[in-house]
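# Build me a model from this:
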Amino acid sequence: MRGPRPRHTLGFALFFLTVPWVAGPAPAHAQGEGAAITATDLAAVHARQIGPAVTGGRITDLAIHPDHRSTIYVATASGGIWKSVNRGHSWTPLFDDQPVAAFGDVTLAPSDPEIVYAGTGEQNNRNSTSWGNGVYRSDDGGATWRHLGLEGTRHVGRILVHPDDPDVAWVAGLGNLWAPNEERGVFRTRDGGLSWEKALYVDEHTGAVDLAYDQTNPDVLYAATYQRERKAWGFNGGGPGSGIWKSTDGGSTWIELTNGLPAGDKGRIGIAVSPSHPNVVMALVEAPTAPGDTPEEGRPGAFGPMRRDPGATGTYRSEDGGATWQKMSDENGRPMYYSHIFIDPNDPELVYSASTNSVKSEDGGRTWTTIAAQPSYDVGVHLDMHAMWFDPDDRDHFYLAGDGGLHETFDGGSSYRKINNFAIGQFYAIGVDQRDPYWVYGGMQDNHSWMGPSETRRYDGILNDDWQQTGFSDGMYQQVDKGGPRNVYVAATSGSYNRVDVLAGTKRPIGPVAPAGERYRFDWTSPGLASMHTEGLFYLGGNRLFISRDFGETFERTEPLDRDIDRDSREVMG
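Have a look, this model is predicted:
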């Protein structure tokens, strides 16, 4: 597979910098000791993309032109918006000249699909989530954009555009992930984004994460509100502000829907309305653990990846426009990161949920089967999906997108075409070696660790095939030993390191071993550093600084560098 053309650059695809030879005076930083780099210096620096595209990358949403289905728009977590006019065989980046690259939604106006609304800031609540600066609009299919405001929403969960009037739109704004703020909730415009009114607001901790409407009567709206906040030490993903709301007057007034839904605090919620039977509404609802079910007896209930009540969390269905709800099943994988539910355009019983293992139900959510199986680790369709699009004329044809990029199926999910020809991967960290040409090493969000050459002798340049995998899981820091690529320190999550001989293709786990009765602690992205001066000298950061002088075989340690505070005792959301 040929990689992306060098002329396209974007946020988190790897690039390196070249400075062309220019006759004339030396740059300012060379004329005086310690002089700052100037704008003139930077103007001479040009980025050249080197990939990789082979892995795909985190996609948050996609949209297909209803009249020209070869035209695809893809919104990414931090790589901008991309467009293809030939079903994904080639791509054009649409946001390289804009100040943001993180997106939660891209939506086409049904009455004029050349009008595109884009909501910035991804809606998934990871510690690596990137924020945006509001909403943008294009009237020419993404060729040009104008900013419509709503900067404080920071993370946009969903945009709906009126089916008949492209100037009427609704935005689900989550607000600041890291602090309370008031610019969150559901916003409405009736003049194409020139002005906005706050249609639904709960409080400074609660935003809106999802929206759906009756396509035959867009005055009937459903909104999912979500109370959440993240700190450096933890995440609280729920509270009394979370819920499902309904409006029958286009968003002017709202009522909360509760009959049959879990009582009390709730977490993230995803909603969908059947296009063919609009009284059918589906929801994925997260409920907290009950008090006393956590390791600390009597502690209040909590939300998080592994803290939810299986008795209340699950798939809910209403057949009377939300007046009453029935729990159909426990299906709702890792709600804080997914909560994506979809209903087939023509069949209200055919329901899909995109999550770690994406599934479908043919009986309205009662039972589920996997649609994107992995026969073995990292073989098949990548896990962790966030978006889907369904062909209204062929129920077996749909797109599935997520952390591993974009996939297309024509047989209902039995097999897929992976569309991995545009570089949208997110790199946590990179390193380089001293070969000529030098090689670049990178750790990627949910797409492993890789290495690739900075240049090749081929006319076509650097290809996907030139990139080689060096590690698994989320890749993190990558450090090459002073002695060369026979010893490369490759990190995954939470302080997990391997020493890799990239020439021989072998690896060995390394890391400090804690004495009996003690546990070392590491951050999600635990830093590692290979000495530039001494072979075999490697530093690893955790709650202590760990130092190895023998390529990671053994480690010394410093005194503890933390304050020994139980993070579960600290307040996340007041």
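# Only C-alpha atoms from now on, for both contacts and neighbour counts.
Will do.
# What is the burial count for residue 246?
By the other Cα atoms under 10 Å criterion, the neighbourhood of residue 246 contains 24 residues.
# Also residue 29?
Here the count is done by other Cα under 10 Å, and residue 29 has 13 residues near it.
# do residue 49 as well
Around residue 49 there are 22 residues (other Cα under 10 Å).
# Just give the nearest non-adjacent residue to it, would you?
Sequence neighbours aside, residue 15 is the residue nearest to residue 49 in space, at 4.3 Å (criterion: Cα to Cα, 6 or more residues apart in numbering).
# Where does that neighbour sit, in terms of helix or strand?
When secondary structure is defined by DSSP states H and E, residue 15 falls within strand 14-18.
# So which bits of that strand are buried?
Going by neighbour count (16 or more other Cα atoms under 10 Å), the buried part of strand 14-18 is 14, 15.
# go on, stretch 96-104?
Along stretch 96-104, these residues count as buried under the neighbour rule (16+ other Cα under 10 Å): 96, 100, 101, 102, 103, 104.
# One more sequence to fold, the one below, so I can look at both together:
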Amino acid sequence: MKLKKWPTILTVLTLVVVFGSVILLQQLSTSKVTQGNVEDEVNEGKEEFIEKGPGKRDDWFMTQKGFEEDVIPRDAFRKAREQANELKNATAKEAPGALNQEWGFNAPSNIGGRIVDVVVDPNEEDTIYIGAASGGVWKSTDAGDTFEVAWDDNLTQSIGAVEITSEGTLFVGTGEANPGGGSIVYGGSGVYRSTDGGESWDDIGLKETSSIGRIMADPEDPNTVYVAATGPLFHDGGERGLYKTEDGGDSWELILEGENLTTGAIDIAIDQSDADTIFVTMWDRIRYPSGRQYSGEGTGIYRSTDGGSTWEQLTDGLPDGDLGRMGIAISESNPDRAYLTVIQPSGYFEGFYITDDGGDSWEKADHNNRLANSQSSFGWWFGRNYVDPNDEDHVFVSGVSLLESTDGGENWSQSNGREVHADQHSMAWDPKVPGRVYLGNDGGVYRSEDNGSVTNEWFKATYEPYTQFYTLAVSHQDPSRLSGGTQDNGSIRSWGDGEVDWNNYNGGDGLENQINYEDNNWVYACYQYGNCSWSDDGGETMNNFTRNTVSDRRNWLSPLEFDPNDPSIMYYAGNIVNRSTDGGKTWEAISPSLSDAESIDNYPYGTVTTLAVAKSNSDVIYAGTDDGRLWTTKDLGENWTEIEDEDLPGRWVTRVAVDSKNEDIVYATFSGFRAAEDDAHVLKSRDGGETWDDISSNLPDAPVNDIVINPKNRNTIYVATDVGVYVSPNGGKKWYSLGEGIPLVAVTDLEYHEPTGVLHAATFGRGVYEVELRGW
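Okay, the predicted model is just below:
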């Protein structure tokens, strides 16, 4: 084993260059943040975060999960879920006590999360179904006000598309096809069918599709259904293209194949007056750690007039060359009219096209900047259009805002960020209630009684428990006080401002959150790339501190940790570790750069991802980085030692945890898929990092996101993975599934509340769960 020692060299520090987005937050930090202006910040500041910030927001997931591999191995998500279910079955036989722990849903229920599809039940009044991006399928019987789960907790929670036939049969395509939002999109396991309103589901094939962009049923024959199989995002191959069933899903036929192994189908439109006329948009796309290819020779729009037996590519009036994602919609009242949005490979808007001859020829519409700006620089995140069933000139385009035209695309109005959350994905008209329209976006579900008018009132669902959490904090003093960082919904809290439910207190994509364990009025919240703030009044006013820290680059999710012996002492890191002794107001750098890497593509690669301070000796600190390094200092930063050992996997370090009684006992968890099934996930050192043992044992082959040591029984440890929570009662020799009642969903953070013995799990798509640990 080699040790690299760094002398103390930080005698003179250069001033940090403050990101433009920090300035934005500084302007907001002196005033109370309300729900409305948080949504405005998300909406109006999105382009700044993506293009003008230190990196592009959708690189974090891929660089973490794939690490230095060119692609995530084939079927990695599906295999991990299968292994998780196998381990649950083994736990029931070998250690039933571990499963006897009962998880319960904690919160939130009023925030919502990303909705990728909405369908209206054609037969039941006020009944709709929605697909949550990583939270399963949900049903509402009160016109979208409240939702109950209509999906098996043991199935993949990643959803791409939902459809309901004229007879009420549900079809669900798993695997989200929108490759944005941090690229935090999990692969699926094919298509499922329910004939009882979501009570039970049948697996009906297409397991290798990985992601599905759209499902549409023949309006005349409910047994005929089309599936736009977009295919795996992270590698080529799989089941891609347009599939058709004529027997209700018992068998499938590929009726339109892509030009190459990276081309899949993304959108479908069917002529409601002639179901043999079908439009399909094909999209050539793949995602690598070092960049994305969201265009190619396979991208285009195709039409069939014989139910998919033959196809022609439509080109008259459409742009030549590489094109990005396309969205297609046909007017129900005038089937000769159709609308097409075209995105550039870069993600910017290319144009809005109209046909009045059934697709034979297209004309590019003159559009104002409002329409183009709606796609920002990530138009591949949206890709759907909608036409009022009763008015061919009343058309909607999904974007950051919802865009509406009442004159066939000549003029456009956009939704108000205070009325409707940013990032639109799905719309559906209720044929039983004139003027009623449903909308799904990154904030959940909305309902309009004014035919979708973007300038009139929208009603947000009041119970929608499918929020995507990155992190969670629980007050040591008051366990009812929780806060967390959430995808596209900012940092949210369970208290404050006279609210009776969860509310926003810091904008952007919410990331690291912390609550002072001696005074819960001191809270901390960050948004992307380490833009963090402190508050001494429970979050009513936020004060940015990033400008007072030193680092050249900062991770999308930058670590912020307390000294376990003194909460006024805190640690924060970009590529350099910083220390504060006054609760985060002022900072001093205490390390050199702990990574030499600078970037992968535009992502600020080469950063610290996790920090841990030993409770038994606060001079001992451990750090892990995104380029697979582990570091330690035994003298409060005077000297840093890089830990090099052949047993370390050398990939993204997700968490380091130190035994509360012995600073030499340390655990490290990692992310980064590999093809081998004996992949290392959790390692343990008993000598301060000199040597390491792999204690992954029988864990599923999936990234591990967090580790917690039970302070009452330090040989019992818990891990959060992309496929659930696991416990080892023997220091990692054997792992068991922990508890019943929690879905098979990615768990991103664990928080143990020692006074009550409750373990909290932050999930990426199903909110927060908790379990009172009994003997485990």
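# TM value for the aligned chains?
For this chain pair, the superposition-based TM-score is 0.81 by TM-score structural alignment, normalised by the length of the first structure; 496 aligned residues with a Cα RMSD of 2.6 Å.
# Give me the contact list for the strand holding residue 15 of the first structure.
With Cα atoms under 8 Å, 6 or more residues apart in numbering as the contact definition, strand 14-18 of the first structure has outside contacts at 9, 45, 46, 47, 48, 49, 50, 51, 52, 427, 454.
# one more time with 7 Å
Strand 14-18 of the first structure is contacted by residues 45, 46, 47, 48, 49, 50, 51 when judged by Cα atoms under 7 Å, 6 or more residues apart in numbering.
# Give me the nearest residue to the fourth one, chain neighbours excluded.
Translated: residue 48 of the first structure. In space, not counting the residues next to it along the chain, residue 48 of the first structure is nearest to residue 15; the distance is 5.4 Å by Cα to Cα, 6+ apart.
# Find the residue at the geometric middle of the second structure.
Computing the C-alpha centroid of the second structure and ranking residues by Cα atoms, centre = their mean puts residue 184 first, at 4.1 Å.
# quick check, residue 152 of the first structure in a helix?
Yes. Membership of residue 152 of the first structure in a helix is supported by DSSP: H, G, I helix; E, B strand; the rest coil.
# Do a quick rundown of the helices in the second structure.
20-29, 35-47, 60-66, 76-94, 96-99, 369-374 (DSSP state H).
# Mind checking the ones you listed for the one nearest to residue 223 of the second structure?
Comparing the helices of the second structure by their distance to residue 223 of the second structure (Cα to Cα), the top pick is helix 76-94, with 27.6 Å.
# could you say what helices and strands the closest one packs with?
With contacts defined as 3 or more Cα pairs under 7 Å, 6 or more residues apart in numbering; DSSP states H and E, helix 76-94 of the second structure has these neighbours: strand 736-737.
# 10 Å instead?
Packed against helix 76-94 of the second structure by the contact rule (3 or more Cα pairs under 10 Å, 6 or more residues apart in numbering; DSSP states H and E) you find helix 96-99, strand 724-728, strand 736-737.
# Single out the most deeply packed of the ones you listed.
Of these, the one with the most neighbours on average (mean count of other Cα atoms under 10 Å) is strand 736-737, at a mean of 26.
# neighbours of the counterpart of residue 356 of the second structure in the first structure, just the number please.
Structural alignment places residue 356 of the second structure opposite residue 319 in the first structure (criterion: TM-score structural alignment). Neighbour count for residue 319 of the first structure, taken as other Cα under 10 Å: 17.
# how near is residue 658 of the second structure to residue 670 of the second structure?
Relative to residue 670 of the second structure, residue 658 of the second structure is positioned 15 Å away (criterion: Cα to Cα, to the nearest Å).
# ignore the last one, residue 610 of the second structure
With the distance defined as Cα to Cα, residue 610 of the second structure ends up 11 Å from residue 670 of the second structure.
# and those two? which has more neighbours close in?
residue 670 (28 against 25).
# Now check the first structure for the residue matching that one.
The criterion is TM-score structural alignment: under it, residue 670 of the second structure has no aligned partner in the first structure.
# Equivalent analysis for residue 192 of the second structure, please.
Structural alignment places residue 192 of the second structure opposite residue 136 in the first structure (criterion: TM-score structural alignment).
# which residues touch that match?
Residue 136 of the first structure makes contact with 106, 116-120, 145-150, 193, according to Cα atoms under 10 Å, 6 or more residues apart in numbering.
# between the residues you listed, which is nearest residue 210 of the first structure?
Nearest member of the contacts of residue 136 of the first structure to residue 210 of the first structure, counting by Cα to Cα, is residue 119, at 12.3 Å.
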